[in-house]
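K.L.:
Compute the structure for the input listed below.
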Amino acid sequence: MSIEARLAELGIELPKAAAPVAAYVPVVVANGLAHVSGQLPFVDGQLVTGRLGEDVSLEDGQAAARACGLMILSQLQEAGIALDRVERVVKLGAFVNSTADFTDQPKVANGASELMFEIFGDKGRHARAAVGVPALPLGAAVEVDAVIAIAD
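P.N.:
The predicted model follows:
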């Protein structure tokens, strides 16, 4: 089954790829690896902002991380990389805007991780970092970047 068919089966529609907010490119491919810049969470066209442990719930944080995962896939497509060419999701890095006493960053990051498993199956299993930070660009609640192996 193609990834497009899998997305349709899951009822997932990818968002429009967001333009960079600073001096970088969204995707760089080198040596068979697509390095996807950190993506922010947009839900229904609106940026999810706030801080976990303060004004964003764990569930909303997980949904924000999932939205970042969807944006990663959109950026691949925008770069001209068909999702059927994904050989493996190698690594995700999740940055969670959180209070000093919030320690569930890994649970927040599961929103993006579980999405990759859901779409790509075993090829979606990856290494990961989940880090708490005091602030993110534009006040975003979560940011996720990725390294993805791409077939020729």
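K.L.:
Please count neighbours and contacts with C-alpha atoms only from this point.
P.N.:
OK.
K.L.:
what's the following helix or strand after the lengthiest strand in the chain?
P.N.:
Scanning the chain for the longest strand, with DSSP state E as the assignment, gives strand 86-97. The helix or strand immediately downstream of strand 86-97 is helix 105-120, counting by DSSP states H and E.
K.L.:
tell me which strands and helices that following helix is in contact with?
P.N.:
Judged by 3 or more Cα pairs under 8 Å, 6 or more residues apart in numbering; DSSP states H and E, helix 105-120 is in contact with helix 3-10, helix 58-78, strand 86-97, strand 127-133.
K.L.:
Could you check how far the last one is from the centre of its chain?
P.N.:
This means strand 127-133. 12 Å (Cα atoms, centre = their mean, to the nearest Å).
K.L.:
and for comparison, fold this next one:
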Amino acid sequence: MADTIEARLAAAGVTLPQAAAPAANYVPTITFGNLLQTSGQLPLDGGKLAVSGKLGAGVSLEDGQKAARFCAINVLAQAKTALGGDLSRIGRLLKLTVFVASDASFTEQHKVANGASDFLVEILGDAGRHARSAVGVPALPMDAAVEVEALFEIR
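P.N.:
Have a look, this model is predicted:
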């Protein structure tokens, strides 16, 4: 069938990476009942941080959106691993929380978060429409520009 998550990923030219191992003392995902929560995912590309620094202080809005998209790709990689490789078990994306490393004067965190939201709606279709928080923070692990966590309903 052409309208699957895997087909949409392929059409977007995206190959999910191997899910990143935790960088500290936590688990990458946890399942409780029919919910799957991911830990925060950084904008890794090829195992390396793709975008670092702060929005409004050297990192452009466009680069922030690119970072958020990389985070969303890594969220899906974690979900795929947690679901035994079967992304069709995703019933719905319920909530995204997007943390944006920001200069004190930067106020467009919501636009940065669209990099993740737009990608996930493209890949998950209507099941990707979600509630969201976009939060400016002074710093993120490894000087990442963006970090994204997700809560999914699973089948």
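K.L.:
returning to what we had before: which residue numbers in structure 2 does the longest strand of structure 1 align to?
P.N.:
Counting by TM-score structural alignment, strand 86-97 of structure 1 lines up with residues 90-101 of structure 2.
K.L.:
now the helices and strands packed on helix 105-120 of structure 1 in TSV, with mean neighbour count?
P.N.:
Converted to TSV, these look like this (neighbours: other Cα atoms under 10 Å):
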stretch	mean neighbour count
helix 3-10	13
helix 58-78	23
strand 86-97	23
strand 127-133	17
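K.L.:
which stretch among those comes nearest residue 110 of structure 1?
P.N.:
Taking Cα to Cα, helix 58-78 is the member of these nearest to residue 110 of structure 1, at 6.6 Å.
K.L.:
helices and strands around that closest one, which ones?
P.N.:
strand 33-39, strand 42-43, helix 105-120, strand 142-150.
K.L.:
Of all these, which one comes closest to residue 72 of structure 1?
P.N.:
Proximity of the helices and strands packed on helix 58-78 of structure 1 to residue 72 of structure 1 was assessed by Cα to Cα; the nearest stretch is strand 33-39, lying at 6.4 Å.
K.L.:
how far apart are the closest one and its match in structure 2?
P.N.:
Taken over the aligned residues, the distance from strand 33-39 of structure 1 to structure 2 averages 0.4 Å (mean Cα distance after the TM-score superposition for structure 1).
K.L.:
what angle sits between that strand and strand 86-97?
P.N.:
30 degrees (axes from the mean of the first three to the mean of the last three Cα atoms, to 10 degrees).
K.L.:
Find me the equivalent region of strand 33-39 of structure 1 in structure 2.
P.N.:
Under TM-score structural alignment, the match for strand 33-39 of structure 1 is residues 35-41.
K.L.:
what about residue 23 of structure 2, neighbour count?
P.N.:
Using other Cα atoms under 10 Å, residue 23 of structure 2 is surrounded by 10 other residues.
K.L.:
Any idea which residue is closest to the centre of structure 1?
P.N.:
By Cα atoms, centre = their mean, the mean C-alpha position of structure 1 lies nearest to residue 69, the distance being 2.6 Å.
K.L.:
just to revisit the earlier point, now do the longest strand of structure 1: which elements does it pack against?
P.N.:
Applying 3+ Cα pairs under 8 Å, 6+ apart, one finds that strand 86-97 of structure 1 contacts helix 105-120, strand 127-133, strand 142-150.
K.L.:
hmm, 6 Å instead?
P.N.:
strand 127-133, strand 142-150 (3 or more Cα pairs under 6 Å, 6 or more residues apart in numbering; DSSP states H and E).
K.L.:
Residue 152 of structure 2 contacts residue 93, correct?
P.N.:
Yes. Applying Cα atoms under 6 Å, one finds residue 152 of structure 2 in contact with residue 93, separated by 4.5 Å.
K.L.:
Residue 49 of structure 1: which of the helices and strands packed on helix 58-78 of structure 1 is closest?
P.N.:
Between the helices and strands packed on helix 58-78 of structure 1, strand 142-150 lies closest to residue 49 of structure 1; by Cα to Cα that is 8.0 Å.
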